[in-house]
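Q: Whatever this is, show me its structure:
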Amino acid sequence: MMEANAKTGKRVGQDDAASAAPAIVLVRPQLGENIGFAARAMGNFGLRDLRLVAPRDGWPNEKARATAAVAGVIVDEAKVFDTVEDAVADLNYVIATTARPREMVKEVLSPETAAAALRAKRQASQRTGVLFGAERSGLDNDSIVLADAILTAPVSAAFASLSLPQAVLLFAYEWLKSESPSDLGRTTTYDGPAREGISAPDTQPATRAELYNLFEHLEGALDDAGFLRPPEKRPSMVRSIRNMFHRMGATDQDVRTWRGIVSALTRPPTEPRR
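A: Model (predicted):
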């Protein structure tokens, strides 16, 4: 469940300056010191929105506050969630960090290309975030499946392990370094500069919450139809379906259309058409 900040009373979704930059989401972090060092890395490179999912030692954590040094305000304003789904529910685009190849069809980005992709999303007024896993084992597959892309750093094969603060620092550095003009063409009296990518002026990328509601609707209908069988294969089938929607970059209008399609296909035949 989403929690309000104890000092400010702010909740995720409120407009503030930090919302323009990616949220850093630490999933089940173990040591308060690592949370503090990660916050310090964020402050070094212009990131402010720190989100914690089920920190092992509870929250608030004085060790995190102490190691954050002058970035203590980032720790003070950190938001705590019970689940990854809650932590990213208001975001339009999410990247998951992992050092290992996974059996998922997702775009793989380096820290540099990830920063560039997030800058482009920012220019399109999208809210973004980067997931980082726990110190011991990283992100699990159920967390990674919630993301649109994977971030993997180029590291030495002889010693590929990064600590949690190091991973945050590496991305945060690339984020700040990527700051550069991204306008294309020229601005006129009648319109603004062009942007790379698909132009969709009357719609926005779907939020995680909109997608979760669609998944629940669609998967419920597929369960009723007997599609998600046998039971032991259901989790992998659900992940494949969800990954298809993440790859397509669904808009809020796409989600409404798909919800209408599912409703139409599951409507009893005796119900009059409208």
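
Q: Please make it C-alpha for all contacts and neighbour counts, starting now.
A: Fine.

Q: Could you pull up the residues touching the residue lying closest to V88 once chain neighbours are set aside?
A: Nearest residue to V88, sequence neighbours excluded (CA to CA, 6 or more residues apart in numbering): R208, at 6.5 Å. By CA atoms under 8 Å, 6 or more residues apart in numbering, R208 lies in contact with 85, 88-92.

Q: Following up with a second sequence; could you model it the same way so I can compare the two?
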Amino acid sequence: MLDNLRVVLVRTKYPENIGMAARACANMGCSDLVLVDPLNLDLDKALPLATAHARHILESVRVTHGLAAALADAHVVFGTTARTGGWRKSLVPPVEAGRMAAAELVKGKRVALVFGSEDKGLENEEIQMCGQLVTIPTAREMSSLNLAQAVLVLLYECFRQSQPAGHAAHDQVAERHATHAEQEALMANIQETLSAIDFLKPQNPDYWLLPVRRFFAKLDLRRSEFNMLMGICRQVRWIAGKAGKNTPDKNRQGES
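A: This next block holds a predicted model:
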């Protein structure tokens, strides 16, 4: 039921948490577990916590360097955070994240759930890569969850709200969705274009671009629309250049 769902653990410190997260994946029918730069990858310590039921998940776990590599072929990305404010705005609760993820999964999209390290969570640069941010409500006195507990809560909501397998098929073959890598290329192009027309503040443009990122994360962006937006950005930069702006047009991957 959650075949297209991926759990991504970033800079995990304790192999036991990897094992418990793998067990949570097995409980909810998710077999795609990716580790980003784990600080201590010891499968001998992880296996007892995973139990025999999740052994196959640990044995097939993929390790990447950097979060972008783990998300390159994903279409929709949910990041998790216990902190709020600043870079962490427009947070959704697990029940809403589960509903949104289930709606994307039934379309055949690949959805990624991203969890940060046990002590520091996700960095601001990693938060930028996530189209939606999820926070799990807790008692005010104890806002930090164990990593594997957080994984289980999010997977449960995705599992609970997923459509039955028989409803997941498309009536027609649809145009493919823009991947995360393509969306990141588009965001870089939009940032350069908005800077060229003085729409973005020169101080900390990544921060001021966040509302634009959140807006695009709500769209069901297709490849043809990605190409169209890339072309619009290129044309706007060309016009800005004619007006005296220094905006060299750069070839971008995936632009046609």
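
Q: hang on, the earlier thing: for R127 of structure 1, see how far away the residue nearest to V88 of structure 1 is.
A: Note on R208 of structure 1: its distance to R127 of structure 1, by CA to CA, to the nearest Å, is 10 Å.

Q: cool, and T98 of structure 1?
A: Note on T98 of structure 1: its distance to R127 of structure 1, by CA to CA, is 21 Å.

Q: Any idea how many residues pack against the aligned residue in structure 2 for A250 of structure 1?
A: Matched by TM-score structural alignment, A250 of structure 1 corresponds to L221 in structure 2. Neighbours of L221 of structure 2 under the rule other CA atoms under 10 Å: 16.

Q: residue contacts, L221 of structure 2?
A: 177-178.

Q: the helices in structure 2, which residues?
A: Ranges of helices within structure 2 are 15-27, 43-50, 55-59, 67-71, 94-105, 124-128, 147-161, 180-196, 205-208, 210-217, 223-242, based on DSSP state H.

Q: which residues touch the residue lying closest to A181 of structure 2 once chain neighbours are set aside?
A: Of all residues not flanking A181 of structure 2 in the chain, A72 sits nearest, at 4.8 Å (CA to CA, 6+ apart). By CA under 8 Å, 6+ apart, A72 of structure 2 lies in contact with 179-181.

Q: Is it possible to get the residues you listed out as TSV so that each row also shows distance to G131 of structure 2?
A: Listed next are those as TSV, based on distance: CA to CA, whole Å:
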residue	distance to G131 of structure 2
T179	12
H180	9
A181	12
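
Q: quick one: I197 of structure 2 and E126 of structure 2, what's the gap?
A: Taking CA to CA, one finds I197 of structure 2 at 27 Å from E126 of structure 2.

Q: ditto for R140 of structure 2
A: In terms of CA to CA, R140 of structure 2 sits 25 Å off from E126 of structure 2.

Q: do the same with L105 of structure 2
A: L105 of structure 2 is 23 Å from E126 of structure 2, by CA to CA.

Q: more neighbours, the two?
A: Ranked by neighbour count (other CA under 10 Å), L105 of structure 2 and E126 place L105 first, with 23 against 16.

Q: these two touch, right, that one and L5?
A: Yes. Look at L105 of structure 2 against L5 with CA atoms under 8 Å: they come within range, at 7.5 Å.

Q: what residues are shared contacts of those two?
A: Joint contacts of L105 of structure 2 and L5 (CA under 8 Å, 6+ apart) are V111.

Q: ok, back up a step: as JSON lines, the contacts of R208 of structure 1 with distance to F132 of structure 1 would be great.
A: Converted to JSON lines, those look like this (distance: CA to CA, whole Å):
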{"residue": "E85", "distance to F132 of structure 1": "14"}
{"residue": "V88", "distance to F132 of structure 1": "12"}
{"residue": "A89", "distance to F132 of structure 1": "16"}
{"residue": "D90", "distance to F132 of structure 1": "17"}
{"residue": "L91", "distance to F132 of structure 1": "15"}
{"residue": "N92", "distance to F132 of structure 1": "17"}
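
Q: out of the helices of structure 2, which comes closest to V36 of structure 2?
A: Evaluated with CA to CA, the helices of structure 2 place helix 67-71 nearest to V36 of structure 2, the distance being 6.1 Å.

Q: returning to that earlier point: run the contacts of R208 of structure 1 past structure 2 and keep the common ones.
A: Among these, the ones still in contact in structure 2 (both residues aligned by TM-score structural alignment, their matches' CA atoms under 8 Å) are 88-92.

Q: What is the aligned counterpart of R65 of structure 1 in structure 2?
A: Using TM-score structural alignment, the partner of R65 of structure 1 in structure 2 is L47.

Q: for T98 of structure 1, that is, sorry about that
A: Checking TM-score structural alignment: T98 of structure 1 goes with T81.

Q: now do I261 of structure 1
A: The alignment partner of I261 of structure 1 in structure 2, by TM-score structural alignment, is I232.

Q: One more: T152 of structure 1?
A: T152 of structure 1 maps onto T135 in structure 2, by TM-score structural alignment.

Q: That match contacts S90, correct?
A: No. Contact status for T135 of structure 2 versus S90: not in contact, 10.1 Å apart, counting by CA under 8 Å.

Q: neighbour-wise, which of those two wins?
A: Legend: neighbour count by other CA under 10 Å for T135 of structure 2 and S90, higher for T135 (20 against 12).

Q: quick one: the more buried one from T81 of structure 2, how far?
A: In terms of CA to CA, T135 of structure 2 sits 5 Å off from T81 of structure 2.

Q: go on, K201 of structure 2?
A: For K201 of structure 2 relative to T81 of structure 2 (CA to CA), the value is 26 Å.

Q: and if you look at L229 of structure 2?
A: Remark: distance between L229 of structure 2 and T81 of structure 2 (CA to CA) = 30 Å.

Q: what residue of structure 2 matches up with E112 of structure 1?
A: By TM-score structural alignment, E112 of structure 1 lines up with V95 in structure 2.
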